[in-house]
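In: my questions are about this predicted structure, shown below with the sequence.
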Amino acid sequence: MSAAPTPAPGPAAWPSVTEASDAYRHVRVSGRFRHESTTLVQAVTALGGGFWVLTPLVSEGFTVLVNRGFVPSDRRDPAGWRRPEGEVVVTGLLRLTEPGGAFLRSNAPPENRWYSRDVAVIASARGLSDVAPYFIDADAGPEGGLPVGGLTVVAFHNNHLVYALTWFTLAAMMLGAAIYVNGERRR
């Protein structure tokens, strides 16, 4: 993640893009944003509730969705956002698609309601072609503007101790129940 950015994988490399080798890799890509095809995906961040701003970036030979950052719910009107025009260079973290939706919420493309960053479905709903099977979480941009980039949370939950305690507790309860049932049987 902190390494110098490498070029984002092009179409020839897409079959080999995997979670193990590519997730959170620092990449860069250049192209032009298609702001008219921006998708807002519900998000909860350290800044509160709002939306991720996913905008297609047309590069040489392919399109990639760029998560330009976060906007609060009350600032979802794009009139107040930065809208880079012309050729731009984006650096950020490569992220794999998030198909389906969120917990108990499915993406609803006909209603333009998005709960996860499902690259294939968003691309289909926006009429995009030659879209990379990943998206890029943009690095932080200039201070004070929207959307706010650089909010990728890279914290992997380590619940192993909780799992171990749960299973050992269940095993102890089973042992206690077996002893109780066996004692009752003897009476």
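Out: Alright, I've got the coordinates.
In: okay, CA-based contacts and neighbour counts for the rest of this
Out: Noted.
In: show me where this structure has its strands.
Out: Taking DSSP state E as the criterion, the chain carries its strands at 6-7, 26-33, 39-45, 48-58, 63-72, 88-96, 101-102, 105-106, 131-138.
In: what comes into contact with the fourth one?
Out: What it means is strand 48-58. 30-35, 37-44, 63-74, 76, 147 (Cα atoms under 8 Å, 6 or more residues apart in numbering).
In: which among those end up buried?
Out: Applying a neighbour-count criterion of 16 or more other Cα atoms under 10 Å, the buried members of the contacts of strand 48-58 are 30-35, 37-43, 63-72, 76, 147.
In: which residues touch the residue most central in space within the chain?
Out: Taking Cα atoms, centre = their mean as the criterion, residue 117 is the residue nearest the geometric centre of the chain, at 5.6 Å. The contact partners of residue 117, taken as Cα under 8 Å, 6+ apart, are 41, 97, 98, 99, 101.
In: touching, residue 84 and residue 68? I think so.
Out: No: at 10.5 Å, residue 84 and residue 68 do not qualify as touching, with contact defined as Cα atoms under 8 Å.
In: longest helix in the chain, please.
Out: The single longest helix within the chain, with elements called by DSSP state H, is helix 160-186.
In: so for that one, what gets flagged as buried?
Out: Applying 16+ other Cα under 10 Å to helix 160-186 flags no residue as buried.
In: about what we covered before: nearest to residue 19, of the strands of the chain?
Out: For residue 19, the closest of the strands of the chain is strand 88-96, at 6.8 Å, according to Cα to Cα.
In: here comes the other one, which I'd like you to weigh against the first:
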Amino acid sequence: MAVTLPEAGARRRSRAARLVFLAATCLFALVFTGLGLWQIERRTWKLDLIARVEARIHAPPVAAPGPAEWQGVDAAKDEYRRVALQGRYLDAPETLTMAVTERGPGFWVLAPLRSDAGFTVLVNRGFVPDDRRGPEERRKVAGEEARVVGLLRLSEPGGGFLRTNDPSAGRWYSRDVAAIAQARGLAEVAPYFVDADAATEPGPLPQGGMTQVSFRNTHLVYALTWFCLALMSAGAAVFLALGQRARSWREG
């Protein structure tokens, strides 16, 4: 049977469309495979980070970094490092920053401590619940000599809980060291704070040792999702290729 020109044109357009879909499914398969491999790399990095942090929080405490080391303090090598410092708590107001913990909502209590080495560190003494935030509810430390052991934490600038810190109103949603130091008139303050451990602040209020060390690790789930999409795309490509071959054989 003779094929008319309109029929031949329609077949060419249909074949071209199938080839475009075939190329697209092959491209999707490659892209999804690449994303899956990237998630595997991210998972390896995350597991290494978790292992390093676990080693830090259980290691013997080292001296808290002094001014000569501040410029080199960063998250990669210092976050959650167990440190110790000796000094005297300053006679200055404590700063309460919003917290959500396993014990419910409340506040972290930050107090400035002047170390014997001559610099000031904000010490997160621990947690107080929302209904017991008053200074009369917790042990007074102003002017007290103390040895603090805890975890080094980096400053949290700006705010948290989707809200911005408001120093003038005394509303703090994150532990922004620089902003707190400025609001309290503190000088030579370390660019980090220290979460006191339960031995340093046994409670009942504030309760130390409540640092939540957790890392979201869903990279394997994402990797499997991308690999499944890659397999589906590859399957669609094979289906289109076989269909195109069968049509070419029939038409030939």
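Out: Everything's here; your move. This is a predicted model, so every value here is computed, not measured.
In: neighbours around the closest residue to residue 31 of the first structure other than its chain neighbours, how many?
Out: Here the nearest residue to residue 31 of the first structure in space, its sequence neighbours aside, is residue 59; by Cα to Cα, 6 or more residues apart in numbering that works out to 4.3 Å. Applying other Cα atoms under 10 Å, we find 17 other residues in the vicinity of residue 59 of the first structure.
In: quick check: the gap between residue 59 of the first structure and residue 18 of the first structure.
Out: The gap separating residue 59 of the first structure from residue 18 of the first structure is 21 Å, by Cα to Cα, to the nearest Å.
In: hang on, the earlier thing: let me have the contacts of residue 117 of the first structure in JSON lines, extended by distance to residue 9 of the first structure.
Out: Converted to JSON lines, these look like this (distance: Cα to Cα, whole Å):
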{"residue": "41", "distance to residue 9 of the first structure": "24"}
{"residue": "97", "distance to residue 9 of the first structure": "14"}
{"residue": "98", "distance to residue 9 of the first structure": "18"}
{"residue": "99", "distance to residue 9 of the first structure": "20"}
{"residue": "101", "distance to residue 9 of the first structure": "25"}
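In: buried members of the residues you listed into ChimeraX, please.
Out: Only the buried entries of these go into this ChimeraX selection, using 16+ other Cα under 10 Å:
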select :41,97,99,101
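In: just to revisit the earlier point, make a markdown table out of the strands of the first structure and add distance to residue 175 of the first structure.
Out: Converted to a markdown table, those look like this (distance: least, Cα to Cα, whole Å):
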| stretch | distance to residue 175 of the first structure |
| --- | --- |
| strand 6-7 | 55 |
| strand 26-33 | 50 |
| strand 39-45 | 43 |
| strand 48-58 | 46 |
| strand 63-72 | 51 |
| strand 88-96 | 44 |
| strand 101-102 | 38 |
| strand 105-106 | 40 |
| strand 131-138 | 48 |
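In: would you tell me which of those gets closest to residue 164 of the first structure?
Out: Ranking the strands of the first structure by distance to residue 164 of the first structure, with Cα to Cα as the measure, places strand 101-102 first at 27.2 Å.
In: what residues in the second structure pair up with the closest one?
Out: Residues 159-160 of the second structure are where strand 101-102 of the first structure lands when matched by TM-score structural alignment.
In: mean deviation, the matching stretch versus the first structure?
Out: In the superposition with the first structure, the average deviation recorded for stretch 159-160 of the second structure is 1.1 Å (mean Cα distance after the TM-score superposition for the first structure).
In: contact partners of that stretch?
Out: The contact list for stretch 159-160 of the second structure, computed with Cα under 8 Å, 6+ apart, reads 165, 172, 173, 174, 175, 176.
In: got the contact list for whatever residue of the first structure lines up with the third one?
Out: Residue 173 of the second structure maps onto residue 115 of the first structure when the alignment is built from TM-score structural alignment. Contacts for residue 115 of the first structure were tallied using Cα under 8 Å, 6+ apart; they are 41, 42, 43, 101, 102, 105, 106, 107.
In: nearest to residue 3 of the first structure, of those?
Out: residue 43 (26.9 Å).
In: wait, what's in contact with that closest one?
Out: 49, 50, 51, 52, 70, 115.
In: sounds good, over and out.
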